[in-house]
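**Student:** here are the coordinates; sequence isn't available:
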């Protein structure tokens, strides 16, 4: 008997130690929900004194929207003989609600069936879940935005594994630019269509971009039908899930290069025309100026004032025309790159 009392005393000590040192709130209710015991932790977590809530119905502290959930969980204990477990919101003395996890079971206390359970504040857990959902939603939104731009941009985009050089992603414009279907393009590597890359150079270049971070260059791609395209590539090393990829934006500049070439050819022809025309015009002008000077110098006394005036006008007009032709000649030489500098020493 003494041993039994001693064991009981020790057990009560352990029970009280547990009650006073756990962070969870322990409650005990009758079958109708009336609180018969509330641990001291209720003051810190919910602002109530234990003696002020004992005798109240537990359901009165539950958020209206959660009462049906709690009642169903209680019925499941009776029906399925399983541990009571539910998440709900419990009212704080200040008026706001705190999300809690409630776990419990029916036990016999002094020949009376009671519900004994624990209330654990899960506010941080809920905030973490909410934060995680927000992050997921933001990631999903960012992914949608990226994929929209990825697929609709007029430039080609390609993502390359920096380790093995495999193409891991590309947009629709990429395979269309080279005339391949998506399935066909998935099987290719960069050296398969880049005329300025072989496998050895390709590996070296991958290492280079990883080291320097980004690069921009022009190259030539060959399409499925054998057409050669001029290409501008802007590549940047990016990290995705602790792995380095090369994100490349590829622009077909074939038409730009063709227009530039045609413009250069036209400018060359124009310069040549101006140069030839200028020379051909200068020859008769020199003769006109020369003979006009000769007439004025040798035969001025034979001409009346009107004729002399006409001859002077012819001379000045041809001189002005010669100046214009010289300017055209200088312009053509400048555009063709053959303009010679004539440095002079000045005081």
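**Tutor:** Arrived safely, thanks for sending. No experiment lies behind these values; they were computed from the predicted model shown. Numbering: from 1, shown residues only.

**Student:** going by C-alpha atoms from here, please, whenever you check contacts or count neighbours.
**Tutor:** Fine.

**Student:** host element of residue 70?
**Tutor:** For residue 70, the host element (DSSP states H and E) is helix 67-80.

**Student:** contact partners of that helix?
**Tutor:** Contacts of helix 67-80 with the rest of the structure, by C-alpha atoms under 8 Å, 6 or more residues apart in numbering, involve 59, 82-86, 88, 105-106.

**Student:** quick one: which of these sit in strands?
**Tutor:** Among the contacts of helix 67-80, the members found in strands (DSSP state E) are 84-86, 88, 105-106.

**Student:** pick out the most distant pair among those residues.
**Tutor:** Using C-alpha to C-alpha, the pair of these lying farthest apart is 88 and 106, separated by 19.1 Å.

**Student:** roughly how far apart are residue 205 and residue 157?
**Tutor:** Distance from residue 205 to residue 157, counting by C-alpha to C-alpha, to the nearest Å: 18 Å.

**Student:** tell me the buried residues in the strand or helix carrying residue 126?
**Tutor:** Applying DSSP H and E as the criterion places residue 126 in helix 123-152. Residues 150-151 are the ones in helix 123-152 that count as buried (16 or more other C-alpha atoms under 10 Å).

**Student:** got another one to weigh against that:
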């Protein structure tokens, strides 16, 4: 019996010790643990649950568990789960702390008997922060997928063998494929065959060196080409390449825009007109090659200058006035004077326009400048030719009037002279006062003098202005004529062409051939309407020992009723201010001085050709005739 009592005490002591150890473990366990009854009475709560809820043990025992639920229905749902399943595992519920703040917890509830009474063991896990993190992660994922859907660039992932494992939705907008249509295929399937070697080399470079970027061509679903800029990088784990990630951007439109920009830049740089861009302060931002050459500066020198530096000191005030007008009106054009690096002043025609940013704010101006020194010289030459033409026309007009006057006076003077001579003969056989015969004799002498004057008029009209023969290079004359009329022809939308003059020999002629070219070329250009494109061709050829010049245009021709009168003095079909009707008579006179001839060939509605024949060696006529 003593032995049994001793064993019983040892067992009881061991049990007490075990209970103390269990209690210490539960009290110090970091997991919130509590024991309560099914109806909500708290029997026990460890330190972790007290710390989580903010209650003391005494306060916790005075609280019914129903009041710790934020939503009363949640408490009923927990009890229903417990009844139906015999336990509650990993159930999320929102509870309330002593201070009223809510938190999310994960419950695990197991029923057991305590002192013959049914109780439940509950463990809690505060999952508030985890849920918040999951929400943040979910929002981040949604934003990421939203960005992927809105992102125009194609994001993709390749495995080490080059197979596509992921591609963003942008692939549909760019190439017409759904992502699932290309996932699993080689990236080379989207690249033209002729570019496979280069693409494979770039992929291998990314694997070996970590990253690579460049441009390539991708084919869309319809096999249309797209210019692509790409950048890829290798992803490594423990030194081993696990994947290759990259981004591809469709730059087809950008490439075309760059091409157009390059074309525009090349056009501006190669333009024969100067182009300059200045900021609002007048500092030169850009000047093309022609602008730099026009002023004798290098591009680097221009970059340090102001637009005003290209004007003489005397014209600075006028320049500033024009800049003010440009800023007020938005554009300005006209003639002014620029100065070169060496101090030479030259005339220029300028067309300037204000530059604005996307908001319509003025940021500078661009100007196109043309050196008109050559144009001024040509204008002066044209004026000289026109003045000479006026002189010739005046001379021709005087000659024509002289011939007409001589012809008209000849008949009445002859009648008067014969009547006076008959009267004197009659009076010699009839008594007559001496004074009468003297007066009639004086009248006869006066009539004879008027006849001599009329003959001189006629001789003047026939002889014209005598000229000495001179050697002429018809090719040089034709080329000079074209250069003189180049600008006038451009304004009339007409192209001037020369043919055959290279093979013509020098000629010795008396007529003013340059004036002949002037008259016939100007007439052809003036026949153009300016609305449609026209062409004037001046050609030269050797035919049967003489030179044939042809001035042909496609400006509509000459009406048949006018052709027979073209060489009549004062006949013209031009408006009063454009023609005197003496140009072609003058041309005919120039040609006739060397025994040549001029005629017209015309097809109404098509064009006209003036054909001039001149001697190649002075043998078309006898020079003494």
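**Tutor:** Cool, the structure landed. Everything quoted here is computed from the prediction, not taken from an experiment.

**Student:** quick one: TM-score?
**Tutor:** After superposition, the two chains reach a TM-score of 0.57 (TM-score structural alignment, normalised by the length of structure 1), with 270 aligned residues with a C-alpha RMSD of 4.8 Å.

**Student:** if we can go back for a sec, and of the contacts of helix 67-80 of structure 1, the nearest to residue 98 of structure 1?
**Tutor:** Using C-alpha to C-alpha, these come closest to residue 98 of structure 1 at residue 88, 8.3 Å.

**Student:** any idea how far residue 140 of structure 1 is from that closest one?
**Tutor:** 29 Å.

**Student:** for residue 249 of structure 1, same thing?
**Tutor:** Using C-alpha to C-alpha, we find residue 249 of structure 1 at a distance of 23 Å from residue 140 of structure 1.

**Student:** circling back: ok, residue 205 and residue 157 of structure 1, which is more surrounded?
**Tutor:** residue 157 (23 against 14; other C-alpha atoms under 10 Å).

**Student:** return the residue of structure 2 aligned against the more buried one.
**Tutor:** Superposed on structure 2 with TM-score structural alignment, residue 157 of structure 1 falls opposite residue 154.

**Student:** quick check: its match touching residue 248?
**Tutor:** Yes. Taking C-alpha atoms under 8 Å as the definition, residue 154 of structure 2 is a contact partner of residue 248 at 5.0 Å.

**Student:** what about the longest helix in structure 1?
**Tutor:** helix 254-298 (DSSP state H).

**Student:** counting contacts, what elements does that one pack onto?
**Tutor:** If contacts are counted by 3 or more C-alpha pairs under 8 Å, 6 or more residues apart in numbering; DSSP states H and E, helix 254-298 of structure 1 sits against strand 228-240, helix 305-336.

**Student:** let's go with 6 Å and repeat that
**Tutor:** If contacts are counted by 3 or more C-alpha pairs under 6 Å, 6 or more residues apart in numbering; DSSP states H and E, helix 254-298 of structure 1 sits against helix 305-336.

**Student:** buried set for the helix it packs on?
**Tutor:** Buried-residue list, helix 305-336 of structure 1, by 16+ other C-alpha under 10 Å: 308, 311-312, 314-315, 318-319, 322, 325-326, 328-333, 336.

**Student:** go on, stretch 320-328 of structure 2?
**Tutor:** Quick answer for stretch 320-328 of structure 2 (16+ other C-alpha under 10 Å): 322-323, 326-327.
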